[in-house]
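Any chance you can model this:
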Amino acid sequence: MFFKKHVFIILCVLVFLIPKAYYVYSAYKTNHYTKEKVYNSGDETHYLKIGKNLSKHWVYSDNDSNIPTEHATWRPPIWPFVLALFYVITHNIFGLILLKALLELGVILGALLLFKKHFKYSFFQLAPFLVLLLEPQYIKYSITFLSESITACLLLVLTVFFIVYAQRKKFSTLIIVCSALVVLCHPVSVFFVGALLLFYGLINIRKHTIQVLFHSILFIVLMAIWPIRNSETFDKGLYLTASQGAVLSKGWNKNVINNFNNVDGDLANEALNLTDFPSEQIDLENLSILDRNLMYKESTIKFIASIDLNEKLALMFTKVKANFNPLPMLKKDTFLDRIAIPFRIFYLFIFAQALYLLMFKGKSGLKEEIFHSCLVVLAIIIGQGIMSIYAYTGLRFNSIYGLALLFMGILINLDFLNKQLSTLLIKINQ
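From the prediction side, this is the model:
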């Protein structure tokens, strides 16, 4: 009965899943999902090693032991813990990627159904949102064991929670919990989350002051759990990930103005500042990962202090310009990379449209869901901008916002899209 009643939306889901299924199958046929391949694939390998260690020893380590390692804390904890649960079910690599695909599909559809239920949309009205399953940056990372795609799904859920619950006392705690999960899955989102929670506080501070204060404390507590764990385990202070010094160094060095781009900024030499500002601890190879990153941080701070204001501003501008550039600054040949370009151009349009609506229509001139969507877009702009200045961003890191931006782009323009879809269906029926 359910299938007969909702055959249209079920068929739409299946059709929109075809590209994802094709890329998973292609990766399988090219032997990407073999132990030989994935356990020699850089970041993917590291996530899998930590997840496997957690499932076997229930210790956050990357060397198949029950002893915690500093190097494992290079990765934030959420995705490795999810992988650990997958490993409980199967150790087959293809099975793991299928579990990831099912989890992400369930999260995306769950977010859309919550939105539909709250605003009483029909399945026909919901159909345009299934384009989310075609978002090329999401597909690119969803067929890997990297954390970008699962972060994109969590960020979509956070967006829906904010749109639905931002002005409601009931269930608004979900916004706080999901915010912490997003940051602990991919810390590059931290400034976006901070901006979004600021908007949440400003919306509710007058009517629900106690609630806002409680939620602020709750967020701090949730975010503090992992740094406290790291401090207690290694006795080297509070930190979220062990990569913070390297990340800062890659975003602030003498080569940024001439060489930085939005494709391979993550491949920059984190030890570059040490050549000009050497540490007393010159034997980096024998230092622990945390001590080495402390050296990177100290040398980067010295570099920043050594350049004048004009150089600082030029360096910041270089990174911000690269962040909002929808075109790859180095050649990328895959079809997914090419088709992602018009999507990112659309996201730039959504940035401009949201800013226009907030400035010239405001809360009183917009539907509640449209106003909240525009606030999320503004939070993304702020978050990306600050992160690009503080460290660096790029196409890979910004891919975590793809699903949310596409969702909000459709929502803001939904009336127009539904009119066009209705006109098309009438023509087909004629």
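
all contacts plus neighbour counts: C-alpha atoms, from now on.
Fine.

any chance you could map the helices in the stretch 1-150 of the chain?
2-5, 7-16, 18-29, 35-38, 43-57, 78-89, 93-119, 123-126, 136-142, 148-165 (DSSP state H, counting those that start in this stretch).

Point out the most buried one among those helices.
For the helices of the stretch 1-150 of the chain, the largest average neighbour count (mean count of other CA atoms under 10 Å) is found in helix 148-165, namely a mean of 25.

Give me the residues contacting it.
The contact list for helix 148-165 (CA atoms under 8 Å, 6 or more residues apart in numbering) reads 79, 104, 107-108, 111-112, 114-115, 118, 138-139, 141-142, 171-172, 174-175, 178-179, 181-182, 185-186, 200, 368-369, 372-373, 376, 396-397, 399-404, 407.

After that helix, which helix or strand is next?
For helix 148-165, the following helix or strand on the C-terminal side (DSSP states H and E) is helix 173-185.

rewinding a little: so which of the helices of the stretch 1-150 of the chain is nearest Thr69?
Thr69 lies closest to helix 43-57 among the helices of the stretch 1-150 of the chain, at 10.0 Å (CA to CA).

helices or strands next to the closest one in the packing?
Here helix 43-57 touches helix 78-89, going by 3 or more CA pairs under 8 Å, 6 or more residues apart in numbering; DSSP states H and E.

for the helix it packs on, packing partners?
By 3+ CA pairs under 8 Å, 6+ apart, helix 78-89 packs against helix 43-57, helix 93-119, helix 173-185.

Let me see the ranges of the helices in the stretch 251-400 of the chain.
Under the criterion DSSP H, counting those that start in this stretch, helices of the stretch 251-400 of the chain are mapped to 256-259, 272-276, 289-306, 309-323, 335-360, 368-390, 395-398.

Could you save those as CSV and add columns showing mean neighbour count?
As requested, the helices of the stretch 251-400 of the chain are exported to CSV (neighbours: other CA atoms under 10 Å):
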stretch, mean neighbour count
helix 256-259, 14
helix 272-276, 18
helix 289-306, 20
helix 309-323, 17
helix 335-360, 16
helix 368-390, 21
helix 395-398, 20
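
could you dump those to CSV with distance to Thr69?
Listed next are these as CSV, based on distance: least, CA to CA, whole Å:
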stretch, distance to Thr69
helix 256-259, 32
helix 272-276, 25
helix 289-306, 9
helix 309-323, 33
helix 335-360, 35
helix 368-390, 27
helix 395-398, 25
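
of these, which approaches Gln125 most closely?
Among the helices of the stretch 251-400 of the chain, helix 368-390 comes nearest to Gln125, with 14.6 Å by CA to CA.

returning to what we had before: which one of the helices of the stretch 1-150 of the chain lies closest to Ser422?
Among those, the nearest to Ser422 by CA to CA is helix 123-126 (9.7 Å).

quick one more, to check against the first:
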Amino acid sequence: MKNYSIGLLKLFLGIIFLGILIYNFHIANSLKYESEGDAANFIELGLSLAQTQKYGHIKGLEEGVITAFKNKNIQENQIEFANHSTWRPPVWPILIAGVFLLFGYNLTYVLIFKFLLQLLGIFIFYKTLKLLKVKKVLVLIGIFLYAVNPAWQLYSRVFLSEPITLFFLTLWLYLLIAYVKQKKAFFIQAIVAGILILSHPYYIFLPFTVWLILVINNQIRLNRFVISSVICAAVVSTWVIRNFIVLDTNQMIITTSSGAVMAKGWNHKVPNEHTNTKGDLADEELVLLDFEYNRNEFDGEVGSMQLYQDASLNFIRSNPDLIIPIVWKKIKSAFNPFPETSRPGFLETGRVIYQVLSFLSLIIILLFYKNKLQWSLGVALVISTMAITVLTYSGLRFRMPQTTLELLFFILVLQQVFNSKLNSEFKYFS
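Modelled structure (predicted):
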């Protein structure tokens, strides 16, 4: 009878998931030619890599990249490389280029790849729950919640890098737990951690913080922390070395957008106006208002990055009275599960529910759990989030990929509640 009930639950959840998957693909495919801003820039970088084997901006498409795809005007002989760029992290554009080269220059193929990656992510999350010996019914609930995650549904419809970062964070989490539990996949988890950072530099502190807390809690040896850190840094350094060469700079750069991102999180409007929904829309030019500079001395992407970094540091030195209010505002915003400016819609409501449950689960794990692995993951997430938030800023968009970790916390709390209830019932009847 129990197996029959589980089978019915699988069928029911499977039908719902299939319907949601098909619907979201339909929406994404119908909106693919409306991409602009960041999403269109990722497509341009992928096209540049596929056509010119160089990472940067292209010329020859006067109508624009997305319109050229719509009109089927992507031809090798008309696209020329314009200049190198490091404004975006490289992993997603590299994958886009691979799709173009293998299957053809069609945005639908990129969407198919994204959705297949989500299916693979679901399977990996399933394997993670099995590694942690989660009960069968909770495994089903967990993979269903991962599969229909409202945040993923929202970002599955555009060409942003967040769903790709979600996949690599899911993969890294599985490999890390596999190492802690079974002492395998050590080297590959360190490599994937580097790929995770190159997918989205927002997570630059997460792997190192997790490894360090695991060392403190005697879950891994100190030498493993050192080796993991070296391997991860080596993966990231391949991109840094590329930037040394093509950008002709002596600075360690992952993305040249880091200067503007820092400026968005350090200006006089942050204490009153920063929110977890519109942080990426803040005006980075504000930090330049009280900074004396010669624009001619800050040329190109690297120069622009340096200008914003210098201006941000100048703002911090010149306004010591604003440091604590800004840090407090950004940290409070980063951990707020509710959107600080209204976002209507069914998926946005579902996203809030996910975030509230995840936030409560994180608090429970930090305050009441004795499991060292789970507690370490929770502490590391908090510390790494605080670190990147103080340096730049956080927001619901940047936090989207960590929903895999937050969902894991929620399922583990449900598991504990389930076990406690069973133990109570056993004591009652014995």
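
Could I get the TM-score for this pair?
Once superposed, the chains reach a TM-score of 0.84 (TM-score structural alignment, normalised by the length of the first structure), with 396 aligned residues with a CA RMSD of 2.7 Å.

re earlier: including distance to Arg292 of the first structure, could the helices and strands packed on helix 78-89 of the first structure go into TSV?
Shown next, in TSV, are these (distance: least, CA to CA, whole Å):
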stretch	distance to Arg292 of the first structure
helix 43-57	19
helix 93-119	33
helix 173-185	23
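
Figure out which of these is closest to Ser299 of the first structure.
Ser299 of the first structure sits nearest to helix 43-57 of all these, at 25.2 Å, using CA to CA.

mean shift of that closest one relative to the second structure?
Helix 43-57 of the first structure differs from its equivalent in the second structure by a mean of 1.0 Å after superposition (mean CA distance after the TM-score superposition for the first structure).

so that helix aligns onto which residues of the second structure?
On the second structure, the counterpart of helix 43-57 of the first structure by TM-score structural alignment is residues 38-52.

Stretch 145-153 of the first structure now?
Against the second structure, stretch 145-153 of the first structure falls on residues 159-167 (TM-score structural alignment).

just stretch 214-221 of the first structure next, same as before
On the second structure, the counterpart of stretch 214-221 of the first structure by TM-score structural alignment is residues 227-234.

got the contact list for that stretch?
Defining contact as CA under 8 Å, 6+ apart, one finds that stretch 227-234 of the second structure is touched by 186-187, 190-194, 208, 211.

buried sites along it?
The neighbour-count criterion (16 or more other CA atoms under 10 Å) identifies 228-229, 231-233 as the buried residues of stretch 227-234 of the second structure.

of these, closest to Ile27 of the second structure?
Cys232 (36.7 Å).

burial count for the residue nearest to the closest one when sequence neighbours are not counted?
Distances taken as CA to CA, 6 or more residues apart in numbering put Gly194 closest to Cys232 of the second structure, at 4.4 Å, once the chain neighbours are dropped. As a burial measure, Gly194 of the second structure scores 27 neighbours (other CA atoms under 10 Å).

same deal with Gly345 of the second structure?
Quick note: Gly345 of the second structure (other CA under 10 Å) scores 9 neighbours.

Quick check: the aligned residue for it in the first structure?
Aligned counterpart of Gly345 of the second structure in the first structure: Thr334 (TM-score structural alignment).

Using TSV, lay out the helices of the stretch 1-150 of the first structure together with distance to Asp235 of the first structure.
Formatted as TSV, the helices of the stretch 1-150 of the first structure follow (distance: least, CA to CA, whole Å):
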stretch	distance to Asp235 of the first structure
helix 2-5	56
helix 7-16	49
helix 18-29	42
helix 35-38	33
helix 43-57	21
helix 78-89	22
helix 93-119	34
helix 123-126	51
helix 136-142	35
helix 148-165	29
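
Nearest to Leu284 of the first structure, out of those helices?
Closest of the helices of the stretch 1-150 of the first structure to Leu284 of the first structure is helix 43-57, at 21.2 Å (criterion: CA to CA).

starting at the chain centroid, how far to that closest one?
Taking the mean of its C-alpha atoms, helix 43-57 of the first structure sits 20 Å from the chain's own mean (CA atoms, centre = their mean, to the nearest Å).

who touches that helix?
Applying CA under 8 Å, 6+ apart, the set of residues contacting helix 43-57 of the first structure is 38-39, 59-66, 72, 75, 79-85, 87-88, 144-146.

Repeat that for stretch 90-110 of the second structure.
With contact meaning CA under 8 Å, 6+ apart, stretch 90-110 of the second structure is reached by 29, 32, 42-43, 45-50, 69, 74, 113, 161, 164, 195, 198-199.

One more: stretch 200-212 of the second structure?
For stretch 200-212 of the second structure, contacts defined as CA under 8 Å, 6+ apart pick out 89, 161-162, 165, 193, 196-197, 220, 225, 228-229, 254-255, 376-377, 380-381, 383-385, 387-388, 398.

was I right about Ile143 of the first structure contacting Ile97?
Yes - in this structure, Ile143 of the first structure is within contact of Ile97 by CA atoms under 8 Å, at 6.9 Å.

Apart from its chain neighbours, what residue comes closest to the aligned residue in the second structure for Phe277 of the first structure?
Aligned against the second structure by TM-score structural alignment, Phe277 of the first structure finds its counterpart in Phe291. Of all residues not flanking Phe291 of the second structure in the chain, Ala311 sits nearest, at 5.9 Å (CA to CA, 6+ apart).

what's the distance between that neighbour and Ile227 of the second structure?
According to CA to CA, to the nearest Å, Ala311 of the second structure stands 36 Å off from Ile227 of the second structure.

The first structure: which residue goes with Val99 of the second structure?
Aligned counterpart of Val99 of the second structure in the first structure: Phe86 (TM-score structural alignment).

Look up how far Pro227 of the first structure lies from that match.
25 Å.

if we can go back for a sec, closest one to Gln415 of the second structure out of the contacts of stretch 227-234 of the second structure, please.
Of all those, Gln415 of the second structure sits closest to Trp211, with 24.7 Å by CA to CA.
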